[in-house]
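In: next one to model:
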Amino acid sequence: MSLRLSGDARLEHVIEYGNYMPHGMCLLWQPWLVLLWAGSDLLIFLSYTAIPLALITVLRKRKDVPQARLVVLFASFILLCGLTHMLGIVTLWYPIYPYVGWVKLATGLVSVTTAVVLFRLIPDLIALPSPGAMNAANTRLIDEIAAHQATLATLERQVEERTKELKEANAVLAVQTREAVHRSGNLLSVVNSLAVQTAKGTQRTEEFLGVFLGRVRALANATKSIERKNESSIELDAVVDEGLGVFEEIYGERFTYAGPPLVINPEAAQQISLALHELATNTQKYGLSAAETAHVEVSWDVKHSQFELVWLEYGAPALSDEPKEEGFGSKLLTRVVPTMLRGQASRTIEQGKLVYRLTAPLEAVVASEEGGDSDRMAARIVDESFGLDSR
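Out: Below you'll find the model as predicted:
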């Protein structure tokens, strides 16, 4: 008998499987062996079907999976392997070996393709960071984010603080602007009053100008002393130095002044400057310049919430004379200045000594503690923002 088959016979063997022997016959149809064989293939088929489904589900839900095509090839390969095991169960009873062969061929082709792609992707897969490296990178990123958030919070807090400071400074500037207008009006009123009252007591223009300009200069010196400090207050020492420093230089030990440190407000600085100017002008005419034995002592102190300024002048012969008719200078010392400071003043001659005593409530003289820092900040903002010269 010839074993060679014609073309038609080969095709018939491919399509028809009835001439083949079922695989169960190889197992002698032993029930336990058939069950073991079929059960194992069934478990493998179910597992090999579930794994591709899981991989495809991951790909659908995660669009950022690296090398997704490799995952698809693995899923196809595993699914085809599972199908061959399922067909292995069928061949126990039905010898469909030609169909199993075609499925195995497809499985082999997909397996080869998967292997080729896998080897080509080895450099890329090696370059992928490890979980440990990813965790370390994530930790660094979390730390950097926390640091940036802390920096941002600090910047926001600083911005809020600066905004608050600017609002406070703007409020202070608005108040200072209104106060400057108010002070300017008051100062003009004082200058106008000084001009009128000085004119009433003088006969000649030269005499009027000398007295009037001296009084105006005393006001200007007090105002300049405050402006130079960029504050709304000034030390009383500075006011006294501004008005009497030149007398101390000229007369030396015959002219002295002293007192505790005291920060006073602009109104008090102007009024005290006027009083000191009047007293200094008088002593220059009738005291220190008239006799080498004349002395002047100026002192101030604070007792029981009361401010007290004392001008003591002695050693000049003219001091023993009876006071002449009260002029505007005397009125300024004993009426105007104390009235402006809500206090009292007296100018007397006692045992050859001229004593001028000015008392006022401490609250009317000292500078308010509120807004000191804001005043300085406001002045700084004006200087930096608008280029104003504070001198």
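
In: from here on, contacts and neighbour counts on C-alpha atoms
Out: Fine.

In: where do the helices sit along this protein?
Out: Remark: helices assigned in the chain by DSSP state H are 7-15, 23-26, 31-61, 68-90, 97-120, 122-127, 131-200, 205-228, 236-251, 266-286, 328-331, 337-340, 362-365, 372-386.

In: would you do the same for the sequence below? I want to compare the two.
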Amino acid sequence: MTTLRLHLFTLSDRVRFSPVVAWGIAFAAFACAVYARFLFDHVLPPGFPYLTFFPAVILTAFLAGLLPGAVCALACGIAAWYWFIPPFGSFSLDTSVLVALAFYVCVVGVDILLIQVMHRAVDGLREERARSGDLVREQRRLLGEQKDRERQQRILQRELSHRMKNTLAMVQAVVSQSLRNNPDPKLAAGLASARIQALARAQDALTATDWSAADVETLVRTAVSPHDDGTGRFRIDGPSLSLEAQRSLGLALAIHELATNATKYGALLTEAGIVTILWDSPDGNGFRFSWIESGGPGVAEPLRRGFGSRLTERVVPAYFKGSARTQYTRGGLKYELEGTLRPDETDLAPD
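Out: Next up is the predicted model:
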């Protein structure tokens, strides 16, 4: 039953929005009502002039709308007055005719009014349903966005925790090794402080890119900036490459150690010394970094390996899943690092 009512109101909407169909229904309903009234005139008792006209008016008003319904009601009233209210075949007026016409006007007027009220109520329900649907869709959208934000927040929290653990572990290793390998507390504290500052400068470079990656050239220039006097002693060259956070911090530490040693013992100790820093990516995901000193005093391999050497030759290469080697020659120190440019999936998995 509910489905039938929905179909009737849907049909009414289609008819009302098509003037040709609406007026066609009005004319057809009037014609059928007149024909049916003539057809059954001989079997109907006296006093029922409007019997077939009421359904025509109601049907027209419901399907075709207010104006076609009113016109159909007017035409039906005139036809009933002329043909089926005595004296037949005339538009005479007397008390009985006025009463019959008034009765007809009241009935069809109430019918049309009720039909229009019903249509307005149904239209209002449709609009309310549409608004409710929009609200439900908007609520679902907001809930979806909230879930996305919560999921993104959880990811960011895990990523932040992962980065903090890595950074703290690196700081802990720097401090621990600096204190362990230097009997003088002041010297150890100075070394640890310098190394932590190098990490901080690398983190500044990462912060500029929301910790997603750091440009190698930016990282190199930031790391050597405390040792660069602006006279062109650093020759830096390499393609535009990006390193993720842990690799960036490791490379910054390695450059800091190399620059510190060059200042104390190598090319930066003399005015003629030059440091050439090169890098490239040979196969798309490979990474090769070179630190080449020239013009400084000759260097010899140290008898004792300190934390700086272990850092540049073991710790940092592990971040790059690769290896490193240091050559001590009469022309100066040469350091080469080879590994991967980007981490694999296991490196990216959160702790």
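
In: hmm, back to that, got CSV for the helices of structure 1, with distance to Val310 of structure 1 and mean neighbour count too?
Out: Output for those, formatted as CSV (distance: least, CA to CA, whole Å; neighbours: other CA atoms under 10 Å):
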stretch, distance to Val310 of structure 1, mean neighbour count
helix 7-15, 136, 12
helix 23-26, 133, 16
helix 31-61, 94, 15
helix 68-90, 99, 20
helix 97-120, 105, 16
helix 122-127, 93, 11
helix 131-200, 24, 13
helix 205-228, 19, 17
helix 236-251, 13, 17
helix 266-286, 10, 20
helix 328-331, 15, 17
helix 337-340, 13, 18
helix 362-365, 15, 19
helix 372-386, 29, 16
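
In: of all the ones you listed, which one is nearest Val296 of structure 1?
Out: Set against Val296 of structure 1 and scored by CA to CA, these come closest in helix 266-286, at 8.3 Å.

In: what range in structure 2 matches that closest one?
Out: Using TM-score structural alignment, the residues of structure 2 aligned to helix 266-286 of structure 1 are 245-265.

In: from Arg151 of structure 2, how far off is the residue nearest the centre of structure 2?
Out: For structure 2, the residue nearest the mean C-alpha position is Glu145 (7.8 Å; CA atoms, centre = their mean). Relative to Arg151 of structure 2, Glu145 of structure 2 is positioned 10 Å away (CA to CA, to the nearest Å).

In: cool, and Thr2 of structure 2?
Out: On the measure of CA to CA, Thr2 of structure 2 and Arg151 of structure 2 end up 43 Å apart.

In: for the match of helix 266-286 of structure 1, give me every contacting residue.
Out: Stretch 245-265 of structure 2 is contacted by residues 166, 195, 198-199, 202-203, 206, 211-214, 216, 219-220, 223-224, 227, 268-269, 291, 293, 297, 299, 308, 311-312, 315-316, 319-320 when judged by CA atoms under 8 Å, 6 or more residues apart in numbering.

In: please apply the same query to stretch 283-298 of structure 2.
Out: So stretch 283-298 of structure 2 is in contact with 258, 262, 265-270, 272-282, 329-342, going by CA under 8 Å, 6+ apart.

In: how far out from the middle of the chain is it?
Out: In terms of CA atoms, centre = their mean, to the nearest Å, the centre of stretch 283-298 of structure 2 is found 43 Å from the chain centre.
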